[in-house]
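Trainee: This is the structure alone, sequence omitted:
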C-alpha cells in the first residue's frame, strides 16, 4: 500500500470556520497541495506556517477545466505512489471536497485501482454560506448547477437554483443567455461574491438581462435564481403541457377530450398537419408557432390515451425518438463519416436496416417498395414508390422518355373518353397520366406535391384577381361571361410578371 491521500475542504472562505481536525491534518502531512492559492483561507495557512504547493500553473498552461482536473488527479496519484507506506499527503480544495470538485470525483475512481488509500474530510461548502446569506431553505426545492456546462434543459424554474463556477463575465454572459430561455429578462437574480468572507463579501441584485454587466466575478462568485412558481414560468415547460393534457382527459376534465379515441382524432391529426404545411407555404412564423402547437396537442392526446392504458407515455415516445436519432446518425454521434447530405442519407438507411435486423426482421427479404405509408396522399405516395423503384434500377433512362410516356398516357385517356369507355376505365387512364407526370417531377428534382400546391396557389390568386376586378366594375363572376373572365385572367398573369 502506498501513502494515504487525504482530501480536505478549506471552507467557503472564512478562516474561522476551519475545523481543528483539518488543521491538524494539514500540519502533520508529508506534503500539502492546494487546487488554488487564490482563496481567502490561504493567508491563515501561511500564518499557521503550513507550506503548500498550488496547481494554479495548470490553469495557465492547459486550455480547459477537464484537462486541468485530469492533470491534478494524475499528479496527486503520482506523488502518493512515490511516497513510502504510512506517509500522508493532503490535497486541500476550496469549500467541501464533494461539492463542485471534479478532481475529487476522479480520485475516488482511480485511487483504488492504483492501490492508494483515499480519505475525504469535509469542510464548509459555499452552499452553507449561500443558504444563510441568501436566505432560502433548500428543503423547498433546490438545484445546484455548474455555469461552465449549464443547459436550458437542466433548468426547473419552480426550484431555487444556485449556479456555481461563475468565474468571469463571459461565463456570466453564457449563464444569462441560458436562463433567458426560461426566465423573463426582468427577472431578479442575485450575484454573490465571497459569501461569508469578512471584508470581501458582496451581494448584488440585478434583473437577469444585466447579469453580465456586473464586474468582480471570480473564483468565489455564484448566481442565485430564486424559485419562480408563477404559472407564467410553468407554461414554458413540457412537464406542464403533459400535466394539462392529463387533466383534460381526467374525470374532472373536459367531457369532449375524455370521449376522444385514436379513431375519432385521426382526421384532426391529418388536418393539423396540413395546417402546419400551409403556414410553411405562407412563410408566416407566428401562425406556424400556433399551428405547430395544435399538431403537438394531437400527439400529446394520442400518447395520453396509451398512458391511461399503461402501454407507454409521451416520455417513452421521446426516449424512443432520441435513441433512434442517435443510432441513425453515426456520422454525428459515432465514428462514421458523412461529407454530404447523400452520404448522410445512406448512413440513415443503413442504420434503419440494422434496426430491423436487431428486431429479427430481414430487410433484404422485404419488397423494394416497402416502407411507404399506406395512407399517404396519392401524389406523394406515387413519388415515393417511384423513388424506391428507381434505387433498384427500375426507372426511365432520361426525362425525354418520361415526357413521351406522358403524351402516350394522355392519348390513351383521350381515346378512352372518345370511345365511351366506362367511368372506371377512364379513371384508371387518368391515374396512369398522373403517375407519369409524377415521374417527370422526380426527373427534374421537383416535389410533385409542392409543384401542384404552387399551381393551386397561383390559380387561387388569379381567380381572386378576377373576382376583385369584376367587383370593382359592379358585377360578379356569376354574372360574367367566360370571355370576360379569360381576359381578366390574362391581365392577372401580366400583373404577376410585374412583381
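Mentor: Yep, that arrived. These figures come from a predicted structure and were not determined experimentally.

Trainee: only C-alpha atoms for contact and neighbour calcs from this point on.
Mentor: Noted.

Trainee: From residue 76, how far out is the closest residue in space to residue 82 that isn't next to it in sequence?
Mentor: In space, not counting the residues next to it along the chain, residue 82 is nearest to residue 2; the distance is 7.5 Å by CA to CA, 6 or more residues apart in numbering. In this structure, residue 2 lies at 12 Å from residue 76, with CA to CA, to the nearest Å as the measure.

Trainee: on that earlier part again, surely the residue nearest to residue 82 is in contact with residue 117?
Mentor: Yes. With contact defined as CA atoms under 8 Å, residue 2 and residue 117 form a contacting pair (7.4 Å).

Trainee: Of the two, which one has the most company?
Mentor: residue 2 (19 against 16; other CA atoms under 10 Å).

Trainee: quick one: secondary structure of the more buried one?
Mentor: Local secondary structure at residue 2 is given as coil here, using DSSP: H, G, I helix; E, B strand; the rest coil.

Trainee: and it, how far is that from residue 113?
Mentor: Applying CA to CA to residue 2 and residue 113 gives a distance of 12 Å.

Trainee: now residue 462
Mentor: Residue 462 sits 78 Å away from residue 113, taking CA to CA as the criterion.

Trainee: How about residue 300?
Mentor: As for residue 300, its distance to residue 113 is 48 Å (criterion: CA to CA).

Trainee: Second structure for comparison follows:
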C-alpha cells in the first residue's frame, strides 16, 4: 500500500496555501479532495490539475459518521491500488477533520502536510481571544452533550438550513432564544468575509449559508448570569465550603445532612405525583444539590471525589446493560430487569437469597417489604394466583382482631399482627404491580384534599371542626367524598 499524503488547503484564500501544499498539488500523484466547495480549488482549475472530489458521497449518505468512514475506506483502496496519493482537506488536517481522525485510527501509512486552520481567521473576524477556553465542534453531528456554556464555541460544517435549524433548537434550549451569537461567512477571504451578530432564534432565517459558514457562540459571562451547568454548581459549593464561605455549609458532614437526602427524594416523588413539572425541576435541583454536597464533603475529607462517583455510576450502567453496550440480546423489558438483578447480585457477591434480603436494611419499611417479597418470588416462593394474597389479608385481619380482643395492653402482639397485615397488603400490591408507597401517598393526598374541603365548609357555617361533633364531621366528610 502507498502513502496517503493529507494536505491542508487553508481557510479559503489561495494566498493561504503553504509551499508544502503547492508542492503536493504539483507532485503528479493522484489527487483526492474531500469537497471542491472551497475557494482554493481555483488553483487546481487554473493550473489544469485533475482531481476527484468526494462531494458525490454527501448526496448519497445522510449519516455523517458513515459518510466519513466511507471516504476513509475509499482513500485506503485508492492507496492500495495506485500507490502514493494526495488527499486535500479544508483548513488544517488536524482541526475538525473526521476523515483524518479515522485514517489515523486505522494506522495506515499517512503523512500530514499542515495548513492554516479556519480557527485563526475566525478569531480575527470575531475579535475574540481563546485564552479563556475554546471548543471546536462539527455542526453535522452536533448534539446537546457537546455544549459547554463556560467556553467559547466554534461550530463548523453548518452549510445548509437543516443543520442550522437543528443547531438552533439545541442552542435555544440551553442559552435561550435571544442569546446573541456570531455567524461568520468566508473567514479570512478578503472581500467576502462577513460577520453577523444575531439572536439564536434567527439562525434558520439566514439565506446566505454555505460551506464557508461557521458559528461563533460566546461563553456566558459572569455579569447578570442566570444560566449555570453542572461544573458551575460544583464551583458554587466549593465557594460555600471554602475559606471565606458560609459557616453553616462549612460545618456540614455526611451524617449531618443525611436526612435531607431522604426529604428531597420524597419531595421529588410528590412533585411527580402532582404532575407539577415546574416544582419537579426545582426539587430535582434540590436532590442534585445533595449529591454534589456529599461529593464535596468527601473531597474535603480526602475520602473520594466527584469523578469517582460519576465513573462508578457509568461503569455500573455499562456493566448492567450488556444488551446495549455489549450487544447481548434480550427479548423484553422483564428479561432486562432479570439480567440487571443477576448482574447486581454477582457484582455484590451475594451467595444466598437471605443475603439479598438482608442487604435491604436501609430502605423504608414499606419499600423494604415489597422488595423482600420480590426476592422470594424470584425463586418461585409466591402465590400461584391473586386468591392467595387476598385470602392472606383476610387471615391476617382476623388475627389482628383476635389480638385486640385478647388484650389491648398486650401491645407487642397487636403490633406484630398489624405488621403481618400490612405485609400482606404490600404483597397484594406487588401481585397487582402497584407501588404501595405511591398508592399510600395518593391516599394521603386524597385525605388532605377532603379534609381541606371539610374545613372550608365548616367555615362557611361559621364553625370550627374542633367544635363540631363526630356526626357533623361525618356529614362533611361524605360531602367531601362526593367532590372527589
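Mentor: Looks like it came in fine. Note that the structure is a prediction, hence the values are computed from the model and not measured.

Trainee: For the two chains, what TM-score is obtained?
Mentor: With the length set by TM-score structural alignment, normalised by the length of the second structure, the two chains reach a TM-score of 0.92; 483 aligned residues with a CA RMSD of 2.3 Å.

Trainee: just to revisit the earlier point, compare residue 462 and residue 113 of the first structure (neighbour count), which wins?
Mentor: Of the pair residue 462 of the first structure and residue 113, residue 462 is the one with more neighbours under other CA under 10 Å, namely 20 against 9.

Trainee: give me every residue that touches the equivalent of the more buried one over in the second structure.
Mentor: Correspondence of residue 462 of the first structure to the second structure, assessed by TM-score structural alignment: residue 450. Applying CA atoms under 8 Å, 6 or more residues apart in numbering to residue 450 of the second structure gives the contacts 477, 480-481, 484.

Trainee: same check, this time on residue 240 of the first structure
Mentor: Each residue near residue 240 of the first structure by CA under 8 Å, 6+ apart is listed here: residue 234.

Trainee: One more: residue 69 of the first structure?
Mentor: Applying CA under 8 Å, 6+ apart, we find residue 69 of the first structure in contact with 102-103.

Trainee: Over to residue 118 of the second structure?
Mentor: When the contact criterion is CA under 8 Å, 6+ apart, the partners of residue 118 of the second structure are 10-11, 91-92, 187-188.

Trainee: ok now stretch 299-311 of the second structure, how far from the chain's centre?
Mentor: On the basis of CA atoms, centre = their mean, to the nearest Å, stretch 299-311 of the second structure sits 20 Å off its chain's mean C-alpha point.

Trainee: Contacts for it, please.
Mentor: The contact list for stretch 299-311 of the second structure (CA under 8 Å, 6+ apart) reads 292, 295-296, 298.

Trainee: top of the contacts of residue 118 of the second structure by neighbour count?
Mentor: Ranking these using other CA under 10 Å puts residue 11 first, with 29 neighbours.

Trainee: so how far is residue 337 of the second structure from that residue?
Mentor: Computed with CA to CA, the distance linking residue 11 of the second structure and residue 337 of the second structure is 52 Å.

Trainee: now the strands for the stretch 151-300 of the second structure?
Mentor: Listed from the start of the chain, the stretch 151-300 of the second structure has strands (DSSP state E, counting those that start in this stretch) covering 152-156, 180-185, 194-199, 213-217.

Trainee: Go ahead and flag the most central residue of the first structure.
Mentor: When the first structure is reduced to its mean C-alpha position, the nearest residue by CA atoms, centre = their mean turns out to be residue 153, at 7.8 Å.
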